[in-house]
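Enquirer: Could you look at this predicted model? Sequence included:
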Amino acid sequence: MYKIVHICLIIILGVICVFDIKRKKIPVYMLIILAAAGIISNFTVGEFDIEKRIIAMLPGMILLIVSMITKQQIGYGDGMIILIMGLYIDIDDILSIVLSSFFVSSIAAIILMTVFKKKKNFEMAFSPFLLIGYGLVKGVYFICG
């Protein structure tokens, strides 16, 4: 059941990425589906530790605050995705995923600015990098055991 939850998370994140890339906006109903699936999985997979879930949701809460302060330089949707991912995975994985995502997005931004001559203030969808970060972190865990 645990693997099914992660496969569903990957699929939903993939669909969100398509919307984010095409429209630079994440539909609220997709976030609701992601959150509902996370809540349901917590009650069906096994033990539900609310304290662990709240701690895992902290990075998303912090990004939502940063989003408000910076007038959405980081979108609310990205903060919401990270917040909701806390329903699925633990804080150490969340932090690894977010850091991996920032790292990969930084490399992509450098390439876009140097090779494709994009300006510093161009906008990039971040959810694809969250999906890549998720794949990297879970892939490393899968390979390394």
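Expert: It's in. Residues are numbered from 1 along each chain as shown.
Enquirer: switch to C-alpha atoms for all contacts and neighbour counts from now on
Expert: Noted.
Enquirer: Tell me the buried residues in the longest helix seen in the chain?
Expert: Counting residues, the longest helix in the chain under DSSP state H turns out to be helix 91-114. If you call a residue buried by 16 or more other C-alpha atoms under 10 Å, then helix 91-114 has these buried ones: 91, 93-98, 100-102, 104-105, 109.
Enquirer: Stretch 130-139 now?
Expert: 130-138.
Enquirer: Measure how the host helix or strand of L64 sits relative to helix 91-114, angle-wise.
Expert: According to DSSP states H and E, L64 maps onto helix 50-69. If you take axes from the mean of the first three to the mean of the last three C-alpha atoms, to 10 degrees, helix 50-69 sits at 30 degrees to helix 91-114.
Enquirer: Which strands or helices does helix 50-69 pack on?
Expert: Packed against helix 50-69, as judged by 3 or more C-alpha pairs under 8 Å, 6 or more residues apart in numbering; DSSP states H and E, are the following elements: helix 76-85, helix 91-114.
Enquirer: List the buried residues in it.
Expert: Those would be 53-61, 63-67, for helix 50-69 by 16+ other C-alpha under 10 Å.
Enquirer: try it against this one:
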Amino acid sequence: MGRLWVLGHMLFLSAEDIKERQLSLSVILELGCSGILPVLYKGYTPQWGPGLLVLAAGFISREQIGYGDGWLLLALGMWMPLLDLLYMLFLGIGLGVLYGFCFRQKELPLVPFLTAAYVIGEWI
């Protein structure tokens, strides 16, 4: 059930990122706050490292990588183990780089590629 919840949020945020080039903080907060339940119930440790890393990269690059992407990864850190989160992040970046190279795009929304990586990692 949790995987469908995360996927629904990822799909919504992907569409928003493509259309508006920004992410709704309320949707990200909903995902992150709802992740508190599995953390408390199952004893998971939240994985905030990748999200903090992306937030720092956004600050250093003057938001070439958006802060919304970092906040999303922080929220996903409530739901996913560290290795799954890192796999999704690096596969998503790789897919985005490949797409950008093939279609000669310099600026791309990251969330659709993170969503594709999530589907590959969790569902295939």
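Expert: Perfect, thanks for sending it. Keep in mind the model is a prediction, meaning the values are calculated, not measured.
Enquirer: quick revisit: farthest pair within the buried residues of stretch 130-139 of structure 1?
Expert: Maximum pairwise distance among those (C-alpha to C-alpha): 11.9 Å, between L130 and K138.
Enquirer: which other residues reach the helix holding L64 of structure 1?
Expert: Contacts to helix 50-69 of structure 1, defined as C-alpha atoms under 8 Å, 6 or more residues apart in numbering, come from residues 72-76, 78-87, 89-92, 94-95.
Enquirer: hang on, the earlier thing: could you export the buried residues of stretch 130-139 of structure 1 as TSV, including distance to K118 of structure 1 and secondary structure?
Expert: Shown next, in TSV, are the buried residues of stretch 130-139 of structure 1 (distance: C-alpha to C-alpha, whole Å; DSSP: H, G, I helix; E, B strand; the rest coil):
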residue	distance to K118 of structure 1	secondary structure
L130	22	helix
L131	23	helix
I132	22	helix
G133	23	helix
Y134	26	helix
G135	27	helix
L136	26	helix
V137	29	helix
K138	31	helix
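Enquirer: Out of these, the closest to K3 of structure 1 would be?
Expert: Closest approach to K3 of structure 1 among these (C-alpha to C-alpha): K138, at 11.0 Å.
Enquirer: I28 of structure 2: how many residues sit nearby?
Expert: Residues lying near I28 of structure 2 (other C-alpha atoms under 10 Å) number 22.
Enquirer: how close does it get to L13 of structure 2?
Expert: Relative to L13 of structure 2, I28 of structure 2 is positioned 8 Å away (C-alpha to C-alpha, to the nearest Å).
Enquirer: ditto for Y118 of structure 2
Expert: 13 Å.
Enquirer: if we can go back for a sec, got a markdown table for the helices and strands packed on helix 50-69 of structure 1, with distance to F126 of structure 1 too?
Expert: Below are those laid out as a markdown table (distance: least, C-alpha to C-alpha, whole Å):
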| stretch | distance to F126 of structure 1 |
| --- | --- |
| helix 76-85 | 7 |
| helix 91-114 | 7 |
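Enquirer: out of those, which comes closest to I26 of structure 1?
Expert: helix 76-85 (5.8 Å).
Enquirer: whereabouts in structure 2 does the closest one align?
Expert: Aligned using TM-score structural alignment, helix 76-85 of structure 1 spans residues 67-76 in structure 2.
Enquirer: Mind listing residues that contact the matching stretch?
Expert: 6, 22-25, 28-29, 31-33, 35, 47-55, 58-59, 85, 110-111.
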